[in-house]
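In: give me a 3D structure for the following:
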Amino acid sequence: MNVIAAVKAYVTKITEESEPGMKVLMMDKETTSIISMVYSQSEIQQKEVYLLERISDSQTPNSGTPLRYLKCLVFVRPTTENIKSLCYELTRPKYGAYYIYFSNIIAKADIKLLAEHDEQEVVKEVQELYMDYLAVNPYLFSIGLINPIKDLSWDSDALQRSVSGVLSVLLSLKKCPLIRYQANSSLCNKLGSKINDIINKESTLFAFGQSSQALLLILDRRDDPITPLLNQWTYQAMVHELLTINNNRVNLSKIPGIPKELSEVVLSAEQDAFYAKNIFLNYGEIGQNIKQLMDDFQLKAKSHQKIESIADMKNFVDAYPQFKKLSGNVSKHVTVVGELSSMVNKYHLLDVSEIEQEITSQNDHSGHLQNIKKLIENEKVRPLDLVKLVILYTLRYQNHANNETTHLIEMLKKRNIPDHLLVNIIYVSEYSSSISSQNDLYNVQDAVKITKRFFKGLSGVDNVYTQHKPLLQEILEEIVKGKLKENLYPCVGVNTFNNRPQEIIVFMVGGVTYEESLAVHYFNKNHPSFKILLGGTSIHNSNTFLEEVKNAVFNIPKKHSRKLIRHINH
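Out: The predicted structure follows:
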């Protein structure tokens, strides 16, 4: 169940099945992203692909000289707009032959329409290749949706896109699963029912004759609003939280003095050995690994310059142009880790993270309250981090007799925290309370006191081992034990089922996080007889999560936050 391997196999099929010779690859915006997640442009060109073209350009008048000696590989989503563009292209074909591949199930009526427009008989092949999703890590995928939930209901287009995306994952992995969903979520129920309807309708497509049935488990982000709010300390998760990863790309252009070639960098485990090795390692270990690379080069360069911190590394890279030339990849990571280090120190993120972890893992109302108050008085701590701490406190202690959320809001207002940040306290409260929780968000019974571990060998880099466990981890442990409760996670369409499936695909409505991907990574490592794949409508950091929460609850009556609203508005 490796989604990157599945997509790569399909791309190989597209580029190698047609006759040998130079080819053009025509895609839409979404399929361009799908392929760029697993292949660089240079790797695609090595497969005899002469140029890349957007299907949206095909309807532009005088859009290019006919190149009849080239074959055109078309890879697009089966949308109405794309079918229309293809029909237009086929009536005025620029290329000698067309091999058309759709990323999902295509309606027979659309195939007929294409055939009617292929008057010159240039179409040599039409196939469905099921890669209608973004393969992020081998065991992580995303549909890439922004704000799929509006007023606590599915946006109709987003629902259809999620159905298509999950179905293509199942087809690409050749799985016809049992579907279970979170009982307290109408969003999960609706998605599961629609997926099940299409599996039944397209039963021949899903007739894989598998020996054991996989499980598709559909969860709701609202049941765990904690995980997306926390600071992260592993490489991929940390970069996404502090710098944002968008389809494997990180925009560094706002960093003062950044060289032009580093204004946007690609972080892809498929194309970057260092990133692949360090993707799940923590902050301190990454620093050590970069330092080792630098030390190795220094030996070669016979340099005795002392490197003791990330700042020293950056100075070293700037001072040695030949190092940049030989190790552009290392230069990229030194820049990224340098910026992460700068932000951690500038905004006191270790202090913030420690309190976040204590709130999520320990039962100490008085201590947590005092620590939050101290940080509110620290002018170096970012307003967003303070607001997130108050949100965590509010969710943790909403029923505590001495709850002081309103007082904390007053303190934030005195620090001139803007209202557009303060209202997130209301939005998350409404978002969380809009679903009756099936689980204990704060598993404080088994929690032990948080520990800090310092990694020696690189001054200024330390890493906090967090004790927060995403709710997903507890759910996976219940599945492995065969104890996932049927009343909490019922089945769609069947009454009997295997309660201990070996292959599990989890899909999170409302987005997943890299912390949950890390949990799946370790789960697969520690339970070799099980295979877990995680996906979601999107992959969140705290900023994108808060934006999605706002969109989900903006127009609904604020039943649970009237007291907080009064304090923010006055």
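
In: please make it C-alpha for all contacts and neighbour counts, starting now.
Out: Will do.

In: now name the helix or strand holding Pro501.
Out: Per DSSP states H and E: Pro501 is located in neither a helix nor a strand.

In: so it makes contact with Ser211?
Out: No - at 11.4 Å, Pro501 does not count as touching Ser211 under the criterion of C-alpha atoms under 8 Å.

In: neighbour count: the two, which is higher?
Out: Per other C-alpha atoms under 10 Å, whichever of Pro501 and Ser211 has more neighbours is Pro501, with 19 against 6.

In: and Leu349, how far from Glu48?
Out: In this view, Leu349 and Glu48 are 48 Å apart by C-alpha to C-alpha, to the nearest Å.

In: the structure of the following sequence is requested for comparison with the preceding one:
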Amino acid sequence: MSHNQLKDTLRYRVLTAIRKADSTSPMAPKVVVVDNRSVKLLNTCTTTTELCSGGGITGIVHLLDAPTARPDTEAIYFVYPTPDAIARICQDFALVKPKGGVPSTPRRFKACHLVLTYELDDQLFGKLKASLPADVLKTLDELYVSFQVVESQIFRTESSPQTFYNLFSPHMVEKAPLEMEHVARQLVSLCSTLHINPLIRYHQPDDYNPCKLSREAAVLFQTEMDKFLQHHTSYASSTQGQTVCLILDRSVDLYTPFLHEFTYQAMCMDLLNIQDGGKYQYDVETGQGMTQKEVILDDEDPLWVELRHKHIMEVRDILHQRKEKLQEQQRTMSRRGDKVGMGHLRTVVSSLPEFEKELARVVAHDTLLRECFEKLNQGELGNLANLEQILVTGKTAEGEVLKNLEMELVPLIDSPEVSATDKLRLLMIYFIAKNGSIGEADRTKLMQVAQLSSKQRDTISNLRGLGFQFDRVPPAATANSTQEEGGLFGRLKQSIRNHAMGGPQNPDEDSYNLSRYVPRFKKVVDDHLRGQLDDNEYPLLRPPQDERAMQSALSRKSLRSVKATWARPGPGGSSTPTGTTPPGVRRTVSTASNSSAGKMVIFVVGGVTYSEIRATYELSQAYGWDIYLGSTHILSPLEFLHSLSGLHEIPSHPPGGLPLTSTTSCPGDVPSRSGRRGMFGHRFGGGHSSSKPSRNMKSSNGYDHKAASAMTSPRHGAGGYRAADMTPMGHSTSQSSNGSTGHYRQASATSMNRSTSSTATSSLQQRFDRLDVRSNGHSSPYSSASSSVSSMRKPSNPASPYASTASPSKLKTGGISLSSTSDSDKKSSGNFLNRWLG
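Out: Prediction:
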């Protein structure tokens, strides 16, 4: 698939709709009015500069700003159609009785255009019709774009801090359907954007797991999709059966959110202070001393895209090679700079900007990786991860089955070197691995040994909210395990002594010992793509009338296993699966995404992990399918623990929710829809309009709040939203965009009918001094890594069919801002490398 296809499609639809509204009165100045939810959407797909690059748009304001009269300005409202948002729009244009012939409160704007992120129900439309003066509403466009793009193949639904609590808490059973109805509407938005009408499969767990969220979400999604298709019959017939949407929930795999993972992205998000949106701050040494720098870890960083799914040992080697390459480039430029000819000077100067960009990226990731390795030296993380792998795979790295796991478990949870959070994670994995066979008495003793707080003990108990059953065996059988000296705690002293002496180590040379577990998510999707997924456990919600439609949505390729870049090679020494690009052959965009490539959407209610995100890309590249993964949350282990910790709390004491600290032709165009109840219909892309039956729909359930709060861009911190007007950026002539971006209606003015800069020679050497990359030998910057790190083995054949070779296309950066419109200058990277090899 093409890089950033989902983001580019969303960007196209949003910008086309806003510019279309702007073009209806090109001479009138306009502002774009946003709400909290549309702010997040805009920040995932476009920038302030791009949004204001043409026509008459002069700024961006927030819907909840204190109203300031702009009698000559038109407003383009880009908002989610909640009752609160519609009420505020009506308030901006409320008719006020004049005092002495002069209106006491003028209108906020001259006129308005509504570009809504989702469908406006009839009740709210009726309120608009009754409240707005006849000359105010110029156009109305429903886009179906109410979701957030996190990465090129990853999306997230909009959620409140209490979404996880509402979905899984036993005290909020009545809230779960409302949350999933909200999710279902956003899945419809995704399908509209991708122009798909999927068959829906869902996870139907066994009787031991009472969590039935997957089916409930599937039913609500199908209901909302049916509503959408009622008004788009041509859309339904042209897309039926081409795609499958697989609905899962977090209970399908409880191991993965707790495990320590050693691929780059997952490890960074687990161990380091990566802020929401991938913002990472670090200190570097420059000519002026230590300076704090900031990098955004997202698809705009090509080095991050290349490294994020690789094992950290591979990342270490790649960064070392990049540093050596930069050193050679710097020496080459220095030699050229010593020459007098102006031609050489021009060559050197022209190469500096790209050199500085690459230098800054390598320094940032080198610093990030150093922090990861430092964390590996703390808290017996290697021993923890090793036991985690034994618990979840059932075997050691040598293939042996350990009968007395407690001999390894108890010393770790009793160790003062292990953090309370890591002890909690290890116990969670242990209880899940035992599948409910550990009795309450033994669980209590283990938690006492780990010295868990009452909050942490509640977190373990709250696994019941995700369908886990702690007591699947008779209590008497469990109690007997601690009666005799040979029981679980009778061996405590001997276990501690054995642990202190160290266990046998004979690591497998062909794999990374601490990365053996494959998430269940990956096997489920792989089985589906090979047509081998159990129809009883993962049934179709509505079997297709034509069996060929189902067959067209499934791949029958022979792919016995899909391995990660760092997985064990097969018997033949190659890790390339059948039907994929062999090592050394560059996979182009055309081979990854073509007319015959299938599409698949997976949605996980309750959150996805970075391990599962990685698996999505690996499967997509292995099969040549466009696979999209979405969820209500993107989870790090700490975020998942925080969410679990509040499930037992009663509604009068709501939990804190997830912290936000630690996201040419357009296939998304959908046919136009005619106006309501025959008032009028207009499609700006041309084509016919058809009558549409009256609808009786519930009001949208949104999350807009009464008070506007300061917001920062999740992609570009310096360009975040704030509740203030935006000074106009440079404008260019508006260009009309062909094709429909949604469902467009137009209201008449008289009724509510609906239809490379040069550098001085004298300063050249100073720039080289700042970019000095003097080497201090070839010693590894990670030589202080612990023995647990050195035990990670690289595969004998590191080539992988999953390695991304296409460099990502880079969109404009700068973020969306309501307070500033000037892009910050990109300054010299400085003397970044003088401490690398010391």
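
In: can you pick out the residue with more neighbours from Leu349 and Glu48 of structure 1?
Out: Leu349 (19 against 16).

In: and the more buried one, what pairs with it in structure 2?
Out: Alignment note: Leu349 of structure 1 maps to Leu381 in structure 2; criterion TM-score structural alignment.

In: just checking, Leu229 of structure 1 touches Lys388?
Out: Yes - taking contacts as C-alpha under 8 Å, Leu229 of structure 1 lies within contact range of Lys388: 6.5 Å.

In: neighbour count for those two, which is higher?
Out: Higher neighbour count among Leu229 of structure 1 and Lys388: Lys388, with 24 against 21, using other C-alpha under 10 Å.

In: where's the more buried one, which helix or strand?
Out: Secondary structure from DSSP H and E places Lys388 of structure 1 in helix 383-397.

In: quick one: average offset of the next helix-or-strand element following that helix versus structure 2, please.
Out: For helix 383-397 of structure 1, the following helix or strand on the C-terminal side (DSSP H and E) is helix 405-414. By mean C-alpha distance after the TM-score superposition for structure 1, the fitted helix 405-414 of structure 1 averages 5.3 Å away from its aligned residues in structure 2.

In: which is the next helix or strand following helix 405-414 of structure 1?
Out: helix 419-433.

In: show me how far the helix or strand just after that following helix is from its chain's centre.
Out: The first helix or strand that comes after helix 419-433 of structure 1 along the chain, using DSSP H and E, is strand 451-453. Strand 451-453 of structure 1 sits 28 Å away from the centroid of its parent chain (C-alpha atoms, centre = their mean, to the nearest Å).

In: Asp253 of structure 2 contacts Pro519, correct?
Out: Yes - Asp253 of structure 2 lies in contact with Pro519 (C-alpha under 8 Å); the separation is 7.3 Å.

In: more crowded one of these two?
Out: Ranked by neighbour count (other C-alpha under 10 Å), Asp253 of structure 2 and Pro519 place Pro519 first, with 19 against 14.

In: circling back: so which bit of structure 2 is the helix holding Lys388 of structure 1 matched to?
Out: Residue span in structure 2 matched to helix 383-397 of structure 1, by TM-score structural alignment: 420-434.

In: what does Asn189 of structure 1 align to in structure 2?
Out: Using TM-score structural alignment, Asn189 of structure 1 sits opposite Arg215 in structure 2.
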